[in-house]
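> let me see the structure of the following:
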Amino acid sequence: MTEHAQPRVFERRSNLVAGEAQPSQASGLPAYAAIDLGTNNCRLLIARPSGDSFRVVDSFSRIIRLGEGIVSSGRISEAAIERAVGALSVCRDKMDARSAHRRRTIATEACRAADNSDEFLSRIREKTGIELEIIDRETESTLASIGCTPLLDERARGVILFDIGGGSTEVVKLMRPDGEPDAPPVKGPWISLPVGVVTLAEHFGGIDVTRESYAAMVGEVARHLAPFAAAHGDDIDGMHLLGTSGTVTTVAGLHLGLVRYDRRRVDGLWMNNQDITAAVERLMSMTYRQRADNACIGTERADLVLAGCAILDAIRDAFPVSRLRVADRGLREGMLVEMMREDGYIPAA
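Predicted structure coming up:
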């Protein structure tokens, strides 16, 4: 990466989700916490049960680029470890302040890939007291499915759910059982692609993206996705795409013309193919500085967003349906639902 691509610590204290209101700690219901430490982001969500769902009481997000350079070095760098320690220390303090004793803290592709992941986990434990669990790709796809299922169109037969990460991309087919249009969707075949926004941008470049380099990124993703699409892409009538990632929410924010990111307007937004193509074309026409100055992108995503769009376009090409629903939710929500189901606060699916 050039000097322009050096990571800048960035925090997003996102708007509340799953009910929005903040209940009092005196409600008597326990607080649950979920941390998702990904290749690019560290995210925290703290919530309390509410009816058959939950209400968020606190959240935190910081871009730390944990996986920066792993493809070439095979290791999580010292600088990335320090950024992770800083972000997770904030998460620890928030969990303690909210008395969130029921916790799940996961790490994904960067830790799966790094040669020094054991050393990293030990450092995190020593510095923050947080015990990270490195989950496998199947668990990651399952948690994303649980977290995003509420956004499935009630009239749809199913969805192609995708989660574009920093180091990998999960694609899952969720289908309602035949003859049961009101039944909850069932997780079907899935794949974890070994490409994400960080790995793709590091390989092809993310600052000065030409039409040719963009096409090369789409082709690289398509190469990994093709066998899965050939096996599972011929029965998609009555289905839609459901996307969760910073890429998809950024495209949605750009489409809406937001002067600042607003989760309430983005989560659940429907976009058709023309909307998506227009937003991607607008991104392609921007310089790196214009992307960095855009309120829905910023310096922290300016060198990654076109790599994410290439992944999105490869998925759209493989599964040519007419609509995409945008999800500003995913693994953390899936972890919260799982824990609350285990404790009897949320009914089983």
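> going forward, measure contacts between C-alpha atoms and count neighbours the same way
OK.
> this protein: helices as residue ranges?
For the chain, the helices defined by DSSP state H occupy 70-73, 78-97, 109-113, 117-128, 137-148, 197-204, 211-232, 246-256, 263-266, 273-285, 288-293, 299-302, 305-318, 331-342.
> and the second one, what does it pack onto?
Read that as helix 78-97. Contacts defined by 3 or more C-alpha pairs under 8 Å, 6 or more residues apart in numbering; DSSP states H and E place helix 78-97 against strand 41-50, strand 53-63, helix 117-128.
> ok and the shortest one relative to helix 246-256, angle-wise?
For strand 41-50 against helix 246-256, the angle between stretch directions is 80 degrees (axes from the mean of the first three to the mean of the last three C-alpha atoms, to 10 degrees).
> in strand 41-50, what's buried?
Across strand 41-50, burial judged by 16 or more other C-alpha atoms under 10 Å covers 41, 42, 43, 44, 45, 46, 47, 48, 49.
> dump the residues you listed into a markdown table; add distance to residue 102 as well.
What follows is those, written out as a markdown table (distance: C-alpha to C-alpha, whole Å):
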| residue | distance to residue 102 |
| --- | --- |
| 41 | 22 |
| 42 | 19 |
| 43 | 16 |
| 44 | 13 |
| 45 | 12 |
| 46 | 10 |
| 47 | 10 |
| 48 | 11 |
| 49 | 12 |
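> for the comparison step, fold the sequence that follows:
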Amino acid sequence: MIERIGVIDIGTNTIKCCIADIDAGAFLVDQELSRTTRLGEALRHSGIISPLAFARNLDAIRELHALCLDASCSRVLYVGTMGLRTATNAAEFIHAVYRETKCHIRVLSGIEEAEYSCLGTLSTFPEQVGNTLMFDLGGGSSEFIFTTDGTISRSFSIDIGILRVRDEYCKTDPISKADYERMYSILYNTLKQYIVSTPDRQVIGIGGTVCALGSVEQQLPVFDADLVHGTILSFAALERQIELYRSQDNTARKQVPGMPLERSDVILAGATIVNVILELCGVPRFTISTRGVRHGILQEYCNGLL
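Coordinates of the predicted model:
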């Protein structure tokens, strides 16, 4: 019997919703929805979900939950990540969501977030041979998963995300040369503690801003996850995008063909993080995945573990 469920992933930058049909131990995605709600706006400095972010995210959850019910989902599973791991008023937000939906948010640890990203991605890249690094670039943190022949050998989470990096280093628009060089240097010196050069390693990037890089590379008039998934972006093409974004203000970035409008103000921070990862790995390209935590949750549900 086919069962339809929804998964809502409350991230620091974006809320993502996936509605899927479960049948015979497998899932088939029916709808993918996202709302850029910036739960972690100014979180690093204030330590709390601001009143505006609180209300904005609760409104989006009401909308997405209603869409899940309208789509005849028998269950809606909620997970939260970095923003809800660190905000001092996270419990208040979780309770507010429960009042609205009667659903509890499961707040994932950094390791759980990494492993679900891996599980969701491997479901569409099943033939993994040799060494692979998957990174999931989020708003407040980034998760790294190292695999050998499809089996996780190491995974961890670092408090480096696109919102945090943008807020810390992108002080002017366009960014100044000095601020960009400082951002790159600090990211490089931080990430080199975790990543060593392995030129034969396959690298897979996950996350909305990573997917935006693929959309721009293809100059898509409307974002299309099916077209972006599996896109191979070279180091040289990534550097061309970075040089473009460094020279533009946010208004100009919004006009770049293929640019999702909600990503224009964080695209430079995200692209720079990816650039550092590729340089440290010593690889000339990476593959983009539109899958992530929500698909890992679906896979675990199919496996009877939720």
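> got the helices of the first structure as TSV, with distance to residue 176 of the first structure and mean neighbour count columns?
Listed next are these as TSV, based on distance: least, C-alpha to C-alpha, whole Å; neighbours: other C-alpha atoms under 10 Å:
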stretch	distance to residue 176 of the first structure	mean neighbour count
helix 70-73	38	15
helix 78-97	36	18
helix 109-113	29	22
helix 117-128	38	16
helix 137-148	13	21
helix 197-204	31	22
helix 211-232	15	16
helix 246-256	24	23
helix 263-266	25	17
helix 273-285	24	16
helix 288-293	39	17
helix 299-302	35	23
helix 305-318	21	24
helix 331-342	19	22
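> could you dump those to CSV with distance to residue 157 of the first structure?
Rendered in CSV, the data for the helices of the first structure read as follows (distance: least, C-alpha to C-alpha, whole Å):
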stretch, distance to residue 157 of the first structure
helix 70-73, 38
helix 78-97, 38
helix 109-113, 31
helix 117-128, 40
helix 137-148, 15
helix 197-204, 30
helix 211-232, 14
helix 246-256, 22
helix 263-266, 23
helix 273-285, 19
helix 288-293, 37
helix 299-302, 34
helix 305-318, 18
helix 331-342, 21
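> of those helices, which approaches residue 60 of the first structure most closely?
Ranking the helices of the first structure by their distance to residue 60 of the first structure (criterion: C-alpha to C-alpha) puts helix 78-97 first, at 7.2 Å.
> now for residue 247 of the first structure: what does it line up with in the second structure?
Alignment note (TM-score structural alignment): residue 247 of the first structure maps to residue 209 of the second structure.
> cool, and residue 329 of the first structure?
Match for residue 329 of the first structure (TM-score structural alignment): residue 291.
> leaving out chain neighbours, which residue sits closest to residue 5 of the second structure?
Excluding its sequence neighbours, the residue lying closest to residue 5 of the second structure (C-alpha to C-alpha, 6 or more residues apart in numbering) is residue 73, at 4.6 Å.
> map that neighbour across to the first structure for me.
Aligned counterpart of residue 73 of the second structure in the first structure: residue 100 (TM-score structural alignment).
> and for residue 147 of the second structure?
Correspondence of residue 147 of the second structure to the first structure, assessed by TM-score structural alignment: residue 174.
> ok, that match to residue 327 of the first structure distance?
In this view, residue 174 of the first structure and residue 327 of the first structure are 15 Å apart by C-alpha to C-alpha, to the nearest Å.
> count the residues that sit near residue 292 of the second structure.
Other residues within reach of residue 292 of the second structure, judged by other C-alpha atoms under 10 Å, total 26.
> which residues are in contact with it?
116, 117, 118, 119, 120, 121, 136, 206, 207 (C-alpha atoms under 8 Å, 6 or more residues apart in numbering).
> and what of residue 268 of the first structure?
151, 325, 326, 327, 328.
> again, only this time at 6 Å
325, 326, 327 (C-alpha atoms under 6 Å, 6 or more residues apart in numbering).
> kindly report the same for residue 6 of the second structure.
Contacts for residue 6 of the second structure were tallied using C-alpha under 6 Å, 6+ apart; they are 18, 19, 68, 76.
> check contacts around the aligned residue in the first structure for the second one.
Taking TM-score structural alignment as the alignment basis, one finds that residue 19 of the second structure is matched in the first structure by residue 46. Going by C-alpha under 6 Å, 6+ apart, residue 46 of the first structure touches 32, 33, 56, 57, 58.
> counterpart of residue 196 of the first structure in the second structure?
In the second structure, the residue matched to residue 196 of the first structure (TM-score structural alignment) is residue 161.
> please tell me I have it right and the match of residue 147 of the second structure contacts residue 186.
Yes: if you go by C-alpha atoms under 6 Å, residue 174 of the first structure and residue 186 touch, sitting 5.4 Å apart.
> looking at those two, which is more packed in?
Neighbour tally, residue 174 of the first structure and residue 186, criterion other C-alpha under 10 Å: the higher count belongs to residue 174, 22 against 15.
> against residue 188 of the first structure, how distant is that one?
From residue 174 of the first structure to residue 188 of the first structure the distance is 5 Å (C-alpha to C-alpha).
> likewise residue 248 of the first structure?
Taken as C-alpha to C-alpha, the span from residue 248 of the first structure to residue 188 of the first structure is 23 Å.
> likewise for residue 147 of the first structure?
For residue 147 of the first structure, the distance to residue 188 of the first structure equals 16 Å [C-alpha to C-alpha].
> with adjacent residues omitted, what lies nearest to residue 271 of the first structure?
residue 324 (5.2 Å).
> how many other residues sit next to the one you found?
Residue 324 of the first structure: 24 neighbours (other C-alpha under 10 Å).
> doesn't residue 241 make contact with it?
Yes: if you go by C-alpha under 6 Å, residue 324 of the first structure and residue 241 touch, sitting 4.5 Å apart.
> what's residue 229 of the second structure aligned with over in the first structure?
Alignment note (TM-score structural alignment): residue 229 of the second structure maps to residue 267 of the first structure.
> same question, residue 180 of the second structure
Aligned counterpart of residue 180 of the second structure in the first structure: residue 214 (TM-score structural alignment).
> how near is that match to residue 206 of the first structure?
Separation of residue 214 of the first structure from residue 206 of the first structure (C-alpha to C-alpha) stands at 9 Å.
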